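J.: The following comprises the amino acid sequence and a computationally predicted model.
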Amino acid sequence: MTQKWVGRFAPTPSGPLHFGSLVAALGSYLIARQRQGQWLLRIEDIDPPREMPGAAQDILSTLEAFGFEWDGPVTYQSQRTAAYEQALDLLHSKSLVYQCDCSRKIVIERNDGVYDKYCRNRDLIDIGDSAIRIKFDPTFAKFNDEIFGHCEFNQQVFCQDFVVRRRDGLFAYQLAVVVDDIDFGINHIVRGADILDSTPRQNFLYHCFDKSAPSYFHLPLVTDESGHKYSKSKFFPAVEPAKACEWILKAYIHLGQKPPETDQIDKPDELLNWAVSNFELNKISKQPIAYPTDRGGEITT
């Protein structure tokens, strides 16, 4: 029996939807819909210090204005703390995690910022001021990506024991995203190549939970002319719903696709339907693509 395709888009509400996120949303949507699969939506609001008030609703409204239709209700990580606690308890029961009271400053001073397993065998007791790290297995440094092919992150920085719960008590991205994807049956992950190096850690977590890892499709990054990732942190402007079709076409072209020969498709939902029918996965580039911007920061093509 063929497994039903289940994909997702999972933005962080640290600001309005920008072009880089639109590329990830479009790529994941087209690949899922072309295979008659599900496309779920998750808001990764697990890190309050990074979040912008009202950003989650703004992202949802923008996606709707752009014609995206997701399956089922929106999931919010902030409402799933119990699931992450349960997952962490399971890791504890398997003796896969340990307390670590090393500050970032100490790790930098001791080993240039790469964690050296200092607390692995110290048997610290959790007194509320320590992080929890997992005993990473470096054999998971290799994996296959459907776009990039064979990938290997065997440098020391990628093979260190990583944090699954922070010192401030917040659950780390790596743990939360894997627990969510397992619980909601996500079996195909399409996202930006900026998260490519997180894949070994996430695959290791799947192994720890006795689950099969999904298939991965990492999309080419959007950069400015200096090679910087096009993101909210660089203060690039949000995509504008009033120009939805224009932005969708820019994202579609970024994914290596040929735009329609007619300019008569002037509704976002119709443009998305056309794109689903004409999308070719093998046209996607592995290389980051730079875009010039005008003085206001808007992409010009």
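T.: It's in.

J.: rest of the way, CA atoms for contacts and neighbours
T.: OK.

J.: Now do the strands in this protein.
T.: Assigned by DSSP state E, the strands in the chain fall at 6-9, 38-43, 75-76, 97-100, 131-134, 142-145, 149-152, 163-165, 188-192, 215-219, 222-223, 289-290.

J.: Out of those, which gets nearest to K243?
T.: strand 222-223 (18.9 Å; CA to CA).

J.: re earlier: quick one: closest of the strands of the chain to Y84.
T.: strand 163-165 (9.5 Å).

J.: and the closest one, what other elements does it pack with?
T.: Applying 3 or more CA pairs under 8 Å, 6 or more residues apart in numbering; DSSP states H and E, one finds that strand 163-165 makes contact with strand 131-134, helix 173-183.

J.: Show me what counts as buried in the first one.
T.: So the one you mean is strand 131-134. Under the neighbour-count criterion of 16 or more other CA atoms under 10 Å, strand 131-134 has A131, I132, R133, I134 buried.

J.: how close does C208 sit to R201?
T.: From C208 across to R201, the span is 11 Å (CA to CA, to the nearest Å).

J.: Check K258 too.
T.: Distance of K258 to R201, given as CA to CA: 35 Å.

J.: out of these two, which sits in the busier spot?
T.: Remark: of K258 and R201, R201 carries more neighbours, 24 against 15, as counted by other CA atoms under 10 Å.

J.: Now for the residue nearest the centre of the chain: which residues touch it?
T.: Nearest to the geometric centre of the chain sits R191, at 5.5 Å (CA atoms, centre = their mean). Residues in contact with R191, defined by CA atoms under 8 Å, 6 or more residues apart in numbering, are F9, A24, A25, G27, S28, F217, H218, L219.

J.: just curious, which of those is nearest to D126?
T.: D126 has its nearest neighbour among the contacts of R191 in F9, at 34.5 Å by CA to CA.

J.: nearest spatial neighbour of that closest one, skipping sequence neighbours?
T.: Nearest non-adjacent residue to F9, counting by CA to CA, 6 or more residues apart in numbering: L41, 5.1 Å away.

J.: Let me know how buried the one you found is, in neighbour terms.
T.: For L41, the neighbour count with other CA under 10 Å is 21.

J.: what about it, distance to Q77?
T.: 11 Å.

J.: next one: stretch 135-152 to chain centre, how far?
T.: 16 Å (CA atoms, centre = their mean, to the nearest Å).

J.: What lies in contact with that stretch?
T.: With contacts defined as CA under 8 Å, 6+ apart, stretch 135-152 is touched by 96-98, 120, 153-154, 158-162, 199-201, 203-204, 215-219, 282, 284-286.

J.: Give me the buried positions along the lengthiest helix in the chain.
T.: Determined from DSSP state H, the single longest helix within the chain is helix 19-34. Residues 19-33 are the ones in helix 19-34 that count as buried (16+ other CA under 10 Å).

J.: ok, structure two:
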Amino acid sequence: MEHTRYRGRFAPSPTGPLHFGSLVTALATWLEARTVNGDWLVRIEDLDPLREPPEATDQILHSLDVHGLHSDEPIRFQSRRHPAYQTAIVQLLENGQAYRCTCSRKQLQAHNGRHPNECTKRHSAPDDAPYAIRFALMDQSGQWQDLLLGPQHQTVRAELDDPVIQRKEGFFAYQLAVAVDDIDQGISHVVRGSDLLDMTAQQQQIFRALGAQPPLWLHIPVILNAQGQKLSKQNHAPALDDSQPATNLVQALLALGQRPPAELTQADVNEVLAWACTHWRRAAIPLTSRQARGITPSTQSHSDH
């Protein structure tokens, strides 16, 4: 299916409030959609309740709202989409494109990624052991054109690289849910952090197994903290200061290689976003995290260290 309209999305996991790195990604996805009069959607990827504080979703949506980033359609929650994911898994199992895996990580590591329990040959559920469900990759040299990074090549190895699409605890995995929802919502373009680049060739195969063409991808550099680590909740990234949204947006534009005038920090959010839409240059986005040198607004004074 050929996409005739740009449809993009921002899809955070509610493991905590938005941090500056999340805002940079959200703004890039929003600008890519807005500058071609496309649609911009927000999807909450709440797949793992064990890692999701109950207040996080409201915090994320509030931050997006005060920064002027509003979804064009009702917000989608993956926690309400379990039947669709289960339908996809049944389809993949029936088509021989997924299998039940009882192996532990330790067992797989001890066998160099091969399945000692011969999971790839299993056609029915085991009686006495918990199991995950894995997507059955095909050996392939994956190729695609990244909209920022250019031609990409990834080798995918059957069995060794097969991703989990449903965990042993029953939770649906990102690799499955993101494809099911991107297909269902007609997402044509995906803008995301370069930390997800390595799974793109796998995701191409999942999209095609589900009967759809993959979207076009644009991978932007992840934002690093002063220690050179990716900004994330795991690395204790501070929450966005929602009391200074214009300043946050200007800093995000700088991290994306744009050149907003300094006086925009004194403007209101709508003025900042209007300037960004008029002056957005995809080609100016840094290719690497070191070039981005993105620092949270609260630590801007340390940006030379």
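T.: Yes, it's here. Predicted model only: the values in this text are computed from it and were never measured.

J.: ok, of the contacts of stretch 135-152 of structure 1, which come out buried?
T.: In the contacts of stretch 135-152 of structure 1, burial by neighbour count holds for 97-98, 120, 153, 158-162, 199-201, 203-204, 216-219, 284-285, counting by 16+ other CA under 10 Å.

J.: how far out from the middle of the chain is stretch 295-305 of structure 2?
T.: Remark: stretch 295-305 of structure 2 is offset 25 Å from the chain centroid, using CA atoms, centre = their mean.

J.: quick one: contacts of that stretch?
T.: Contacts of stretch 295-305 of structure 2 (CA under 8 Å, 6+ apart): F20, G21, I223, L224, N225, A226, T247, N248, Q251, A255, R293.

J.: ok, back up a step: same list (the strands of structure 1) but as JSON lines, adding distance to S231 of structure 1.
T.: Compiled in JSON lines, the strands of structure 1 are given as follows (distance: least, CA to CA, whole Å):
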{"stretch": "strand 6-9", "distance to S231 of structure 1": "16"}
{"stretch": "strand 38-43", "distance to S231 of structure 1": "17"}
{"stretch": "strand 75-76", "distance to S231 of structure 1": "21"}
{"stretch": "strand 97-100", "distance to S231 of structure 1": "32"}
{"stretch": "strand 131-134", "distance to S231 of structure 1": "28"}
{"stretch": "strand 142-145", "distance to S231 of structure 1": "23"}
{"stretch": "strand 149-152", "distance to S231 of structure 1": "24"}
{"stretch": "strand 163-165", "distance to S231 of structure 1": "24"}
{"stretch": "strand 188-192", "distance to S231 of structure 1": "11"}
{"stretch": "strand 215-219", "distance to S231 of structure 1": "15"}
{"stretch": "strand 222-223", "distance to S231 of structure 1": "8"}
{"stretch": "strand 289-290", "distance to S231 of structure 1": "13"}
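
J.: Nearest to A238 of structure 1, out of these?
T.: When the strands of structure 1 are ranked by distance to A238 of structure 1, counting by CA to CA, first place goes to strand 222-223 at 14.0 Å.

J.: and that closest one, what does it pack onto?
T.: Using 3+ CA pairs under 8 Å, 6+ apart as the test, strand 222-223 of structure 1 ends up in contact with strand 289-290.

J.: which strands and helices sit next to the strand it packs on?
T.: Applying 3+ CA pairs under 8 Å, 6+ apart, one finds that strand 289-290 of structure 1 contacts strand 222-223.

J.: re earlier: can you lay out the helices and strands packed on strand 163-165 of structure 1 as a markdown table showing distance to I108 of structure 1?
T.: Below are these laid out as a markdown table (distance: least, CA to CA, whole Å):
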| stretch | distance to I108 of structure 1 |
| --- | --- |
| strand 131-134 | 16 |
| helix 173-183 | 21 |
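
J.: Give me whichever of those is most buried.
T.: strand 131-134 (a mean of 24; mean count of other CA atoms under 10 Å).

J.: Pull up the distance across stretch 2-17 of structure 1, start to finish.
T.: 34 Å.

J.: who touches stretch 277-287 of structure 1?
T.: Contacts of stretch 277-287 of structure 1 (CA under 8 Å, 6+ apart): L30, I31, Q34, I147, F148, L219, P220, L221, L255, G256, Q257.

J.: Serialize those residues to JSON lines and add fields for distance to G297 of structure 1.
T.: Shown next, in JSON lines, are these (distance: CA to CA, whole Å):
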{"residue": "L30", "distance to G297 of structure 1": "27"}
{"residue": "I31", "distance to G297 of structure 1": "29"}
{"residue": "Q34", "distance to G297 of structure 1": "33"}
{"residue": "I147", "distance to G297 of structure 1": "29"}
{"residue": "F148", "distance to G297 of structure 1": "30"}
{"residue": "L219", "distance to G297 of structure 1": "22"}
{"residue": "P220", "distance to G297 of structure 1": "20"}
{"residue": "L221", "distance to G297 of structure 1": "17"}
{"residue": "L255", "distance to G297 of structure 1": "21"}
{"residue": "G256", "distance to G297 of structure 1": "23"}
{"residue": "Q257", "distance to G297 of structure 1": "24"}
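
J.: returning to that earlier point: export the buried residues of strand 131-134 of structure 1 to JSON lines and tack on distance to L91 of structure 1?
T.: Converted to JSON lines, these look like this (distance: CA to CA, whole Å):
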{"residue": "A131", "distance to L91 of structure 1": "14"}
{"residue": "I132", "distance to L91 of structure 1": "11"}
{"residue": "R133", "distance to L91 of structure 1": "10"}
{"residue": "I134", "distance to L91 of structure 1": "8"}
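
J.: So which of the residues you listed is the closest to P13 of structure 1?
T.: A131 (24.1 Å).

J.: quick one: that closest one and V97 touch, right?
T.: No. Using CA atoms under 8 Å, A131 of structure 1 is not in contact with V97; the gap is 10.1 Å.

J.: quick revisit: how about the strands of structure 1, which one is nearest Y173 of structure 1?
T.: Among the strands of structure 1, strand 163-165 comes nearest to Y173 of structure 1, with 7.6 Å by CA to CA.

J.: can you name the residues of structure 2 that the closest one overlays?
T.: Under TM-score structural alignment, the counterpart of strand 163-165 of structure 1 in structure 2 spans residues 164-166.
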